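Novice: Just need the structure, nothing else, for what follows:
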Amino acid sequence: MSQSTPTPGDGDRVLEGTPRTVRRWVGSAAAELAEDDTDDRWLYVGPHDLRRTWGHLALEAEVLPSVLMQWGGWDDYETFQRHYLGSVRSVCRLEKRRKSTGSNSAFIVETNISSR
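Specialist: So this is what the prediction gives:
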């Protein structure tokens, strides 16, 4: 019997570490970036920011929302839609624009992320 490579969302961890360890890794990297870049805003970056950025980049790369939800561990579609897909009206408007311009992009994302 062959063993398949685990995929995100199948219960296997991609990184081995506790949430506390991940926060420490992110905090350490952010502090290093703040020092190297002389931009203190890096000090406010946390694991949730990285997860949110990963989610947006995956959607821009045309990963299906249902697949991304499984990989990222999102359970509630309404919350996922609100934070990652924007309102239904916005998505419909953008889809209409995509069709009228002849864009080949399969998926368009509009979100309203407030700045800190």
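
Novice: rest of the way, CA atoms for contacts and neighbours
Specialist: Fine.

Novice: which residues of this protein fall in strands?
Specialist: Counting by DSSP state E, the chain forms no strands at all.

Novice: okay, which residue is most central for the chain?
Specialist: For the chain, the residue nearest the mean C-alpha position is Gly55 (1.5 Å; C-alpha atoms, centre = their mean).

Novice: for comparison, sequence B:
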Amino acid sequence: MRIDTDGDRVKCWLGRSEIDTLARRAPTREAELAIRIMGDCGLRSFEVIQICPKHKRRSEDGSAWLLRVPKGKDTRNGTGKARDTFLPAQTEQLLHSYQRDESLGMDEQYITVAPRSVRRWVEVAAKNAHETTGVDDWQHVSSHDLRRSWATYLLVEQRRNVRVVQSAGGWKDYDSMKPYLGEATEQAIVEELGAVKF
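Specialist: The predicted structure follows:
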């Protein structure tokens, strides 16, 4: 986990294994699902509560799952803008299992609490992770750090196309994404610069 204390708020960047740890420390199965959706799909806390089974679908070629965010953040007119984001297969499987176990209809929300409760779930999971691991950095983790970590993982560690991540994450332009990006990880530095001949 990387921490940035410059500025008004502490910002955290979690690695994939740390997102797994956070999800496993969630207070309920519903909370674990919310953390997974935010950490694996880049959703905001107010977006995750909108998702119903009808919002997941196969891509046109059938090779992947997509998740429709019905009403994302729209800073231009405030009405909310729909978008599609990538839905990893393992996260789709969790959604499928949860829908089956809870007997959810196609129009029923997976996450049935307010955004504030979703944010609180992340705080509780982070507190539990802190108590389990003894790592103090967990005390700073917030729900927004999951979105930040998702973007950084795709852009910095996996070197995915910035325009694709911008579209999937619902950012209006590249400048609005800049605050979410942190420093390159040690692994990214070694891989990117290690191949250069000096």
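
Novice: circling back to that earlier point, who's in contact with the aligned residue in structure 2 for the residue nearest to the centre of structure 1?
Specialist: Aligning on TM-score structural alignment places Gly55 of structure 1 opposite Ala151 in structure 2. With contact taken as C-alpha atoms under 8 Å, 6 or more residues apart in numbering, Ala151 of structure 2 is in contact with 42, 165, 169, 180-181.

Novice: Over in structure 1, see which of these survive.
Specialist: Of the contacts of Ala151 of structure 2, the ones still in contact in structure 1 (both residues aligned by TM-score structural alignment, their matches' C-alpha atoms under 8 Å) are 165, 169, 181.

Novice: For the residues you listed, which single residue is the most surrounded?
Specialist: Neighbour count (other C-alpha atoms under 10 Å) singles out Gly169 as the most crowded of these, with 24 neighbours.

Novice: just checking, that one touches Leu87?
Specialist: No: judged on C-alpha atoms under 8 Å, Gly169 of structure 2 makes no contact with Leu87 at a distance of 11.9 Å.

Novice: Residues that sit against both of the two, list them.
Specialist: Cys41.

Novice: what residue of structure 1 matches up with Cys19 of structure 2?
Specialist: Not Cys; residue 19 of structure 2 is Ile. By TM-score structural alignment, Ile19 of structure 2 lines up with nothing in structure 1.

Novice: for the contacts of Ala151 of structure 2, which one is nearest Ser97 of structure 2?
Specialist: Taking C-alpha to C-alpha as the measure, Ser97 of structure 2 sits nearest to Gly42 out of these, at 20.7 Å.

Novice: picking up where we left off before, out of the kept ones among the contacts of Ala151 of structure 2, which comes closest to Met38 of structure 2?
Specialist: Among the kept ones among the contacts of Ala151 of structure 2, Gly169 lies closest to Met38 of structure 2 (C-alpha to C-alpha), at 10.5 Å.

Novice: What residue in structure 1 is paired with the closest one?
Specialist: So Gly169 of structure 2 corresponds to Gly72, using TM-score structural alignment.

Novice: picking that back up, ok, the residue nearest to the centre of structure 1 to Asp49 of structure 1 distance?
Specialist: The spacing between Gly55 of structure 1 and Asp49 of structure 1, counted by C-alpha to C-alpha, to the nearest Å, is 10 Å.

Novice: try Leu64 of structure 1
Specialist: For Leu64 of structure 1, the distance to Asp49 of structure 1 - C-alpha to C-alpha - is 21 Å.

Novice: same check, this time on Val14 of structure 1
Specialist: Note on Val14 of structure 1: its distance to Asp49 of structure 1, by C-alpha to C-alpha, is 18 Å.

Novice: Also Phe80 of structure 1?
Specialist: Distance of Phe80 of structure 1 to Asp49 of structure 1, computed by C-alpha to C-alpha: 15 Å.

Novice: between the two, who's got more neighbours?
Specialist: Higher neighbour count among Phe80 of structure 1 and Asp49: Phe80, with 17 against 11, using other C-alpha under 10 Å.

Novice: Give me the nearest residue to that one, chain neighbours excluded.
Specialist: Trp74 (6.9 Å; C-alpha to C-alpha, 6 or more residues apart in numbering).
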